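Colleague: here is my input; please provide its structure:
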Amino acid sequence: MQRIILVIFLFPLANVLFGQSADLQARYDYVEKYYPIAIEKMQEYGIPASITLAQGILESGSGKSELAVEANNHFGIKCHKEWDGETYYMDDDSPNECFRKYDDPAESYNDHSLFLTTRSRYDFLFSYQKDDYKKWAKGLKKAGYATNPHYANLLIKIIEETGLAEYDKKALDPGYKLPQRDDLVKEVKSNSDVSHDDLKIEDYDTPTVYSRENFEVVKHSDAGRPVYENHDVKFVFAEKGDTFFTLAEEFGLYSYQIYKYNELERSSLLTVGEIVYLEKKNKKAAEQEHAVQPGESLRFISQYYAIQLKHLLKINGLEPGVIVEPGTVLRLR
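Modeller: Reported below is the predicted structural model:
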């Protein structure tokens, strides 16, 4: 009887946890697509990118709501008397309410900035620090942006769970180079512009530095790609056309797992021939030490030995970003 009760209890719990993971991944995917626009608008109008992204996630259901899909309206902005553009009608606080309709989401983001900067009831928000997302969230609720009494707390929760404050820092960093975009978002790599939705490996003249002969094939994916194992950690070699999203789909993972396992940023591009781990790397290697060769970086070494970079740094008492000279002997365990 106790076993039956335990199973009944765990089954809905598993569903809840899966739902939370799926929701978080939907947020990551949304941010991956729209963060350059949010940063651009912060630099142009002074509205925190974290607030813009959190509102977009909340108001549009991470871009999956009816209003976002059918009208490209990501912020729930209603028509109001001054709107003379296209409209979309749906039930909201009242039946058959009028909402603004846009040609693409970028227009929605721009209109959101104009909406906040041209209405006097939001003027006080711009006296707050640009990176004080908590004050901005509470201020938006105070100004009446939404009727939900928990609106401010919901925005703060989304920002903190999804790590959106980092985009405020990027926008405020004078040295940060904003990715170029056209209509939605485009990342620039070499001389080829690629939609951020479909970031793919380009034809770089990057040599394949990892020899496949050094690793054992342990299985193949359903698509026929060989999967290798290095120090008991499974990985693949990046191929032309690979992205975090396509690899995650091929191997039944979330895209954030791919870049976290490989200690990359969400905006990173893969290079043909590089090792891409499908599991978390080890905290130490089987080998005792490694003598650094010309051209090797700490990340290259961490990938080669399937050891987490942060642990490689810790073992050797090194700071992130340090460059090691050829001939340096690193401890691996």
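Colleague: could you use CA atoms for every contact and neighbour count after this?
Modeller: Noted.
Colleague: buried set for stretch 39-52?
Modeller: Neighbour-count burial for stretch 39-52 flags 39-43, 46-52 (criterion: 16 or more other C-alpha atoms under 10 Å).
Colleague: Proceed likewise with the subsequent sequence, for comparison:
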Amino acid sequence: MDFLYCAKSNGLTKINNMQKTSIGKYVMILLMFVFTVTTTIAQKFSPSSYIAEHKDLAQQLMNETGVPASVILAVAFHESAYGNSRVAKHLNNHFGIKGKNKSKAIRSAYKGYGSAEESYRDFVGLMQRRKANRVLFDKYDADDYEGWVRGIFKAGYTSLSSWTPKVLATIRRYNLDKYDQIQRPVEKGMLAKSGATKIQQDILLRSMEANDMSVDFTPGVTHVVTKGETLSDLATRYDTSVEALKRRNNLQSSKLSMGQRLLL
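Modeller: Next up, the predicted model:
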């Protein structure tokens, strides 16, 4: 009897332990599922949060390349469903550019990137690399977002006729063109070379960064372009070269706009 009782007791204990283990596994799986869903929902962008997250990068790239920030943002917004598409989430691809990827999460013909910034930089790089796109830098100013969008479409970025009106509508709906108004940050090293005292440099820097200057405060630091001026004129006046001016100001062409501020 004792033997049977012990055997029965041991059997019940094993069953209870197995049940506890199974329940523990199910609870763990459920918690992982809830965590995954919660994380996914938390990472979901709204139109405004996507713009807020990427506007600074778009403006930085505009200053570096000349592609309008509004265009960069609108194309990314449209192509990635403001950061919520599967390609944007799994491949960091915000511009619908095709290429190789190493993702095990999804099978896709779209290019994979290590970060959203890499994707953004590849887009403006594409504008600079492709011959059909390079002409846009000479043809359109940085504040002509409509010209840029139509030009990108004509250069073969997509064959969908609805692409242009949708991208333009995005710019207008969210007032993305306001991000095209940023001016290039002032280089403190240039102010130091001007001979101004530290206090003068700080005052000048704050004034220039406020973007409300209409004249040059310190000769030899910056120049505001007036009507009809060319890079050649400025190179002669300030004893430098056209290429040096283009390099210092990250200019892709020699075309200048009235009111444009150049570092000398």
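Colleague: before we move on, the earlier item: out of the buried residues of stretch 39-52 of structure 1, which sit inside helices?
Modeller: In helices, defined here by DSSP state H, the members of those are 39-43, 49-52.
Colleague: list just the nearest of those to Tyr261 of structure 1.
Modeller: Closest approach to Tyr261 of structure 1 among those (C-alpha to C-alpha): Ser50, at 24.8 Å.
Colleague: per the alignment, the closest one corresponds to what in structure 2?
Modeller: In structure 2, Ser50 of structure 1 lines up with Ser70, judged by TM-score structural alignment.
Colleague: hmm, back to that, would TSV of the buried residues of stretch 39-52 of structure 1 with distance to Glu161 of structure 1 be doable?
Modeller: Compiled in TSV, these are given as follows (distance: C-alpha to C-alpha, whole Å):
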residue	distance to Glu161 of structure 1
Ile39	19
Glu40	22
Lys41	22
Met42	21
Gln43	24
Gly46	23
Ile47	20
Pro48	16
Ala49	15
Ser50	12
Ile51	13
Thr52	15
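Colleague: and of the residues you listed, the nearest to Gln257 of structure 1?
Modeller: Ser50 (22.1 Å).
Colleague: chain center to the helix or strand harbouring Val37 of structure 2, what's the gap?
Modeller: Following DSSP states H and E, one finds Val37 of structure 2 within helix 2-42. Offset of helix 2-42 of structure 2 from its chain centre (C-alpha atoms, centre = their mean, to the nearest Å): 47 Å.
Colleague: helices or strands up against it?
Modeller: Helices and strands touching helix 2-42 of structure 2, by 3 or more C-alpha pairs under 8 Å, 6 or more residues apart in numbering; DSSP states H and E: there are none.
Colleague: can you give me the strands for structure 2?
Modeller: Assigned by DSSP state E, the strands in structure 2 fall at 222-224, 261-263.
Colleague: and the nearest residue in space to Gly66 of structure 2 that is not next to it in sequence, how many residues sit next to it?
Modeller: What sits nearest to Gly66 of structure 2 in space, not counting adjacent residues and going by C-alpha to C-alpha, 6 or more residues apart in numbering, is Ala142, at 5.8 Å. Using other C-alpha atoms under 10 Å, Ala142 of structure 2 has 20 neighbouring residues.
Colleague: which one in structure 1 is aligned with Ala142 of structure 2?
Modeller: Matched to structure 1 by TM-score structural alignment, Ala142 of structure 2 sits across from Lys130.
Colleague: for Ile171 of structure 2, same thing?
Modeller: Residue pairing (TM-score structural alignment): Ile171 of structure 2 is matched to Ile159 of structure 1.
Colleague: OK, contacts around its match?
Modeller: By C-alpha atoms under 8 Å, 6 or more residues apart in numbering, the contact set of Ile159 of structure 1 is 50-51, 54, 165.
Colleague: check Pro185 of structure 2 too.
Modeller: Neighbouring residues of Pro185 of structure 2 by C-alpha under 8 Å, 6+ apart: Glu209.
Colleague: what about it, distance to Val27 of structure 2?
Modeller: Relative to Val27 of structure 2, Pro185 of structure 2 is positioned 54 Å away (C-alpha to C-alpha, to the nearest Å).
Colleague: just the closest of the buried residues of stretch 39-52 of structure 1 to Phe237 of structure 1, please.
Modeller: Distance to Phe237 of structure 1, by C-alpha to C-alpha, is smallest for Ile39 among the buried residues of stretch 39-52 of structure 1, at 32.7 Å.
Colleague: isn't the closest one right next to Tyr167, touching?
Modeller: Yes: with contact defined as C-alpha atoms under 8 Å, Ile39 of structure 1 counts as touching Tyr167 (6.6 Å).
Colleague: shared neighbours, the two?
Modeller: Listed as contacting both Ile39 of structure 1 and Tyr167 by C-alpha under 8 Å, 6+ apart are Ala49.
Colleague: which residue in structure 2 aligns with Gln34 of structure 1?
Modeller: Not quite, residue 34 of structure 1 is Tyr, not Gln. Superposed on structure 2 with TM-score structural alignment, Tyr34 of structure 1 falls opposite His54.
Colleague: burial count for the closest residue to its match other than its chain neighbours?
Modeller: Here the nearest residue to His54 of structure 2 in space, its sequence neighbours aside, is Leu73; by C-alpha to C-alpha, 6+ apart that works out to 7.4 Å. Neighbours of Leu73 of structure 2 under the rule other C-alpha under 10 Å: 28.
Colleague: ok, now how distant is Leu73 of structure 2 from Leu262 of structure 2?
Modeller: Distance of Leu73 of structure 2 to Leu262 of structure 2, given as C-alpha to C-alpha: 25 Å.
Colleague: sorry, back to before: which of the ones in helices among the buried residues of stretch 39-52 of structure 1 lies closest to Tyr151 of structure 1?
Modeller: For those, the nearest to Tyr151 of structure 1 is Ile51 (11.8 Å; C-alpha to C-alpha).
Colleague: so who does that closest one touch?
Modeller: Neighbour list for Ile51 of structure 1: 133, 136-137, 155, 159 [criterion: C-alpha under 8 Å, 6+ apart].
Colleague: save those as a markdown table, and put in distance to Ser21 of structure 1 too.
Modeller: Formatted as a markdown table, the contacts of Ile51 of structure 1 follow (distance: C-alpha to C-alpha, whole Å):
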| residue | distance to Ser21 of structure 1 |
| --- | --- |
| Tyr133 | 24 |
| Trp136 | 27 |
| Ala137 | 24 |
| Leu155 | 18 |
| Ile159 | 16 |
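Colleague: with that, I have no additional questions.
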